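Enquirer: sequence-free structure coming up:
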């Protein structure tokens, strides 16, 4: 089952990738967002570098009224959202946590894990992010898929067609 975390923002405060990256760096985290990331149009998996290792997280930009209205009790007048999705990987979780923390700290985002109330304070949120980063560091790195060895091809013995069994 996928996990979801929403970062609700005013569209006027939604940063460009470079501003977002700067906020992450200034917050003291080693997460590098993909240089091709475009926050206003992102839909899908975004490769990242977490503490120098390959990782990433799904990100989806959303500004549909029905989606935003379903969270109105949490977000007030904010009119857009970046949703982060990940599976069981703590590395992907850490990417989502760091990226959403930077949005909260520098761009006034309200962050909600699966519709729950936002963290009580930025200090509490930072502590959760730091825990996720520590847990991600303990997670075993995935090994690249083994290189498949080519199948050995054989040719039927000469003199007798392959379809004759007698």
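Expert: Cool, the structure landed. Treat the numbers as computed from the prediction; the structure is a model and nothing was measured. Numbers count the residues shown, from 1 in each chain.

Enquirer: C-alpha from now on. contacts and neighbour counts both.
Expert: Noted.

Enquirer: which residues of this structure fall in helices?
Expert: 17-26, 65-69, 72-75, 90-107, 122-138 (DSSP state H).

Enquirer: want to try JSON lines for the ones you listed, with mean neighbour count and distance to residue 32 as columns?
Expert: Converted to JSON lines, those look like this (neighbours: other CA atoms under 10 Å; distance: least, CA to CA, whole Å):
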{"stretch": "helix 17-26", "mean neighbour count": "17", "distance to residue 32": "7"}
{"stretch": "helix 65-69", "mean neighbour count": "14", "distance to residue 32": "28"}
{"stretch": "helix 72-75", "mean neighbour count": "16", "distance to residue 32": "27"}
{"stretch": "helix 90-107", "mean neighbour count": "24", "distance to residue 32": "9"}
{"stretch": "helix 122-138", "mean neighbour count": "16", "distance to residue 32": "14"}
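
Enquirer: Use this one as the comparison:
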């Protein structure tokens, strides 16, 4: 699986930290976002705590691309979502679990389309949560 995904949201649906944390709590991953998360502003490494240990991933907000000709699956489903949230992680399992958890929360609670640009595939919240839980089992 790629080590980068992009979540597409409507600008009005980009969650504040408290709302995103509530969605994460509902996933039961024991994942806590750093207080430094700022919707539409955060850029760079976002620290998290995963079951009491340091974790995190790289996040970047940007305007969604308008030319999606390279991504027909995304183009067919994007439906006007205008904000892209790029999420990247290293080979560290804690980073992967953190990134997958946040993407699962965005998809499940805020209507995000989560896209794997390497394969032009959309990932639903259930699949993302499954990957996060599989990563937890590796720890």
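Expert: Received, thanks. As the structure is a computational prediction, the values presented were derived from the model and not from experiment.

Enquirer: Work out the TM-score between the chains.
Expert: For this chain pair, the superposition-based TM-score is 0.85 by TM-score structural alignment, normalised by the length of the second structure; 132 aligned residues with a CA RMSD of 1.8 Å.

Enquirer: before we move on, the earlier item: now the helices of the first structure as a markdown table including distance to residue 51 of the first structure?
Expert: What follows is the helices of the first structure, written out as a markdown table (distance: least, CA to CA, whole Å):
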| stretch | distance to residue 51 of the first structure |
| --- | --- |
| helix 17-26 | 12 |
| helix 65-69 | 33 |
| helix 72-75 | 31 |
| helix 90-107 | 10 |
| helix 122-138 | 9 |
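
Enquirer: Can you tell me which of those helices is nearest to residue 58 of the first structure?
Expert: helix 90-107 (8.4 Å; CA to CA).

Enquirer: can you name the residues of the second structure that that closest one overlays?
Expert: Here helix 90-107 of the first structure aligns to the second structure at residues 93-110, judged by TM-score structural alignment.

Enquirer: Mind reading off the mean deviation between the matching stretch and the first structure?
Expert: Compared with the first structure after fitting, stretch 93-110 of the second structure deviates on average by 0.5 Å (mean CA distance after the TM-score superposition for the first structure).

Enquirer: And for residue 8 of the second structure, nearest residue in space, chain neighbours not counted?
Expert: Once flanking residues are discounted, residue 8 of the second structure sits nearest to residue 84: 4.6 Å by CA to CA, 6 or more residues apart in numbering.

Enquirer: After alignment, which residue of the first structure pairs with the one you found?
Expert: Match for residue 84 of the second structure (TM-score structural alignment): residue 81.

Enquirer: Any idea how many residues pack against its match?
Expert: Neighbours of residue 81 of the first structure under the rule other CA atoms under 10 Å: 28.

Enquirer: and it, what is it in contact with?
Expert: 6-9, 61-63, 68 (CA atoms under 8 Å, 6 or more residues apart in numbering).

Enquirer: Test my guess that residue 41 of the first structure contacts residue 63.
Expert: No - with contact defined as CA atoms under 8 Å, residue 41 of the first structure does not count as touching residue 63 (10.5 Å).

Enquirer: the more surrounded of those two?
Expert: residue 63 (17 against 12).

Enquirer: Next, the contact list for residue 105 of the first structure, please.
Expert: Here residue 105 of the first structure is in contact with residue 122 (criterion: CA under 8 Å, 6+ apart).

Enquirer: could you measure it against residue 53 of the first structure, distance?
Expert: Separation of residue 105 of the first structure from residue 53 of the first structure (CA to CA, to the nearest Å) stands at 24 Å.
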